[in-house]
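> Sequence unavailable; structure follows:
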């Protein structure tokens, strides 16, 4: 029998957070190893654990997986969160990748010099490019694809909560998304993940940024 899932990453959100969310929704217990030193990272490299010299790293089912999209797809497939057929899956993947593009912009805020300009860019793109897509998709639908929760729904909740941390009123004109949020947060596994003390990470702080720069030797 395979052991518990182990996540290796920094003690913060980054690209691992969507993986934490998906595992939580699938009700999969996991342990975490936090990268705090350059030596830890170099050992992972020397052991051959990081195919492209990148984290996140997820140990699951006897495998050591890297590349966040591949990891998310594996978890979604394994726990029936990836649609009922090929056409459903490609729609889910399109929604998911759009959300990842938007979330990556938010992730990079902690490393951005001109914070206000980047916040303006994110808010504009969110309201004009991304949120209208999901508002339309949720018109008369409980979930984004096929009437069943998928990894894209989980990421949409994650992403909109991240947006509201920066722009509290951003969903004021997106009533379908706001209703969707309310439904999703009633899911028992999600409700637990949103409680204090869960493995959900907080917004990045100076310690998180400093650790990443030290581990990857970024000036």
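Structure received. What you see is a predicted model; the values in this text were computed from it and never measured.
> can we go C-alpha only for contacts and neighbour counts from here?
OK.
> Longest helix in this protein, please.
helix 86-107 (DSSP state H).
> who touches that helix?
Contacts to helix 86-107, defined as Cα atoms under 8 Å, 6 or more residues apart in numbering, come from residues 13-15, 82-83, 122, 126, 130, 144-146, 150-152, 155-156, 159, 162-163.
> doesn't residue 113 fall inside a helix?
No: read with DSSP: H, G, I helix; E, B strand; the rest coil, residue 113 is coil and lies in no helix.
> What is the neighbour count of it?
Residue 113 is flanked by 9 other residues according to other Cα atoms under 10 Å.
> ok, back up a step: just checking, which of the contacts of helix 86-107 belong to helices?
Using DSSP H, the members of the contacts of helix 86-107 that fall in helices are 122, 151-152, 155-156, 159, 162-163.
> In JSON lines, list the residues you listed along with distance to residue 22.
Below are these laid out as JSON lines (distance: Cα to Cα, whole Å):
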{"residue": "122", "distance to residue 22": "24"}
{"residue": "151", "distance to residue 22": "7"}
{"residue": "152", "distance to residue 22": "10"}
{"residue": "155", "distance to residue 22": "8"}
{"residue": "156", "distance to residue 22": "12"}
{"residue": "159", "distance to residue 22": "13"}
{"residue": "162", "distance to residue 22": "16"}
{"residue": "163", "distance to residue 22": "19"}
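> between those residues, which is nearest residue 210?
Taking Cα to Cα as the measure, residue 210 lies nearest residue 162 of these, at 21.3 Å.
> buried stuff in the longest helix of the chain?
Using 16 or more other Cα atoms under 10 Å as the burial criterion, the residues of helix 86-107 that qualify are 89, 91-93, 95-96, 98-100, 102-103, 106-107.
> try it against this one:
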């Protein structure tokens, strides 16, 4: 029997967090090898673990997969979170890319200079409420299934929930004008595997604070 997937990244959210979410949603236990220093990262490079010299990297099924989208695509396909056919997969990809665009803006906010954070925060709120969340609200309305694609949980649902919760950390009522997104959040949050991941003590990482940002910068720069 194959061992648990092993995740190589620093002990923080960053570009590995969505992978943690996806594995957790699939009910898959995983291990984490935290990169604690620049030396740890260099050793992975020297040992030939990192195809493009960078993390995240996931060791799974005898492979060492790098590049976030490649990792997520593999996990989604392996654990039946990638739709039933090519058409569904195309919609899942579109919705995931949209969620990831907003996710990326929020993820990078803690690393921005202090004197620009207020402006960046306002930009994120504006983009979320005028560009991204209205689209997902309409998708849910038009599709009418409670999920974004098909009639079962997919990677798109998981990634949208992750992004909604990240946005709510910035502004608690950010989806208050989107009733279907509120219902969606409640529904997906209560799927047993996801509900477990949202409990204290799970592998889910907290928001990045100043100390965590400083440590990440030392490792990766």
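Cool, got the structure. Please read all numbers here as calculations on a predicted model, not as lab measurements.
> residues in contact with the closest residue to residue 36 of the first structure other than its chain neighbours?
Leaving aside its chain neighbours, residue 36 of the first structure sits nearest to residue 211 (6.1 Å; criterion: Cα to Cα, 6 or more residues apart in numbering). Residue 211 of the first structure makes contacts with 10, 36-37, as judged by Cα under 8 Å, 6+ apart.
> top of those by neighbour count?
Within the contacts of residue 211 of the first structure, most neighbours by other Cα under 10 Å means residue 10, with 22 neighbours.
> Help me confirm that that residue comes into contact with residue 36.
Yes: taking contacts as Cα atoms under 8 Å, residue 10 of the first structure lies within contact range of residue 36: 6.9 Å.
> Mutual contacts of those two, please.
Common contacts of residue 10 of the first structure and residue 36 (Cα under 8 Å, 6+ apart): 211-212.
> counterpart of residue 129 of the second structure in the first structure?
Under the alignment (TM-score structural alignment), residue 129 of the second structure pairs with residue 127 in the first structure.
> Please name the residues that touch the spatially closest residue to that match that is not a sequence neighbour.
Distances taken as Cα to Cα, 6+ apart put residue 170 closest to residue 127 of the first structure, at 7.6 Å, once the chain neighbours are dropped. Contact analysis of residue 170 of the first structure by Cα under 8 Å, 6+ apart lists 123, 127, 163-164.
> Show me what residue 211 of the second structure aligns to in the first structure.
Checking TM-score structural alignment: residue 211 of the second structure goes with residue 207.
> Can you check my assumption that that match lies in a helix?
Yes: counting by three-state DSSP, residue 207 of the first structure is part of a helix.
> Mean deviation, stretch 99-108 of the second structure versus the first structure?
With mean Cα distance after the TM-score superposition for the first structure, stretch 99-108 of the second structure departs from the first structure by a mean of 0.6 Å once superposed.
> Buried residues, stretch 105-119 of the second structure. List them.
105-107, 109-111.
> out of those, who's nearest residue 23 of the second structure?
For those, the nearest to residue 23 of the second structure is residue 107 (19.6 Å; Cα to Cα).
> Report the separation between the closest one and residue 35 of the second structure.
Here residue 107 of the second structure is placed at a distance of 19 Å from residue 35 of the second structure (Cα to Cα, to the nearest Å).
> picking up where we left off before, ok, now how distant is the equivalent of the residue nearest to residue 127 of the first structure over in the second structure from residue 120 of the second structure?
Aligned by TM-score structural alignment, residue 170 of the first structure pairs with residue 174 of the second structure. Shown here: residue 174 of the second structure relative to residue 120 of the second structure, a distance of 15 Å by Cα to Cα.
> picking up where we left off before, redo the buried residues of helix 86-107 of the first structure as JSON lines? Include distance to residue 68 of the first structure.
Below are those laid out as JSON lines (distance: Cα to Cα, whole Å):
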{"residue": "89", "distance to residue 68 of the first structure": "17"}
{"residue": "91", "distance to residue 68 of the first structure": "18"}
{"residue": "92", "distance to residue 68 of the first structure": "16"}
{"residue": "93", "distance to residue 68 of the first structure": "13"}
{"residue": "95", "distance to residue 68 of the first structure": "15"}
{"residue": "96", "distance to residue 68 of the first structure": "12"}
{"residue": "98", "distance to residue 68 of the first structure": "14"}
{"residue": "99", "distance to residue 68 of the first structure": "13"}
{"residue": "100", "distance to residue 68 of the first structure": "10"}
{"residue": "102", "distance to residue 68 of the first structure": "15"}
{"residue": "103", "distance to residue 68 of the first structure": "13"}
{"residue": "106", "distance to residue 68 of the first structure": "16"}
{"residue": "107", "distance to residue 68 of the first structure": "14"}
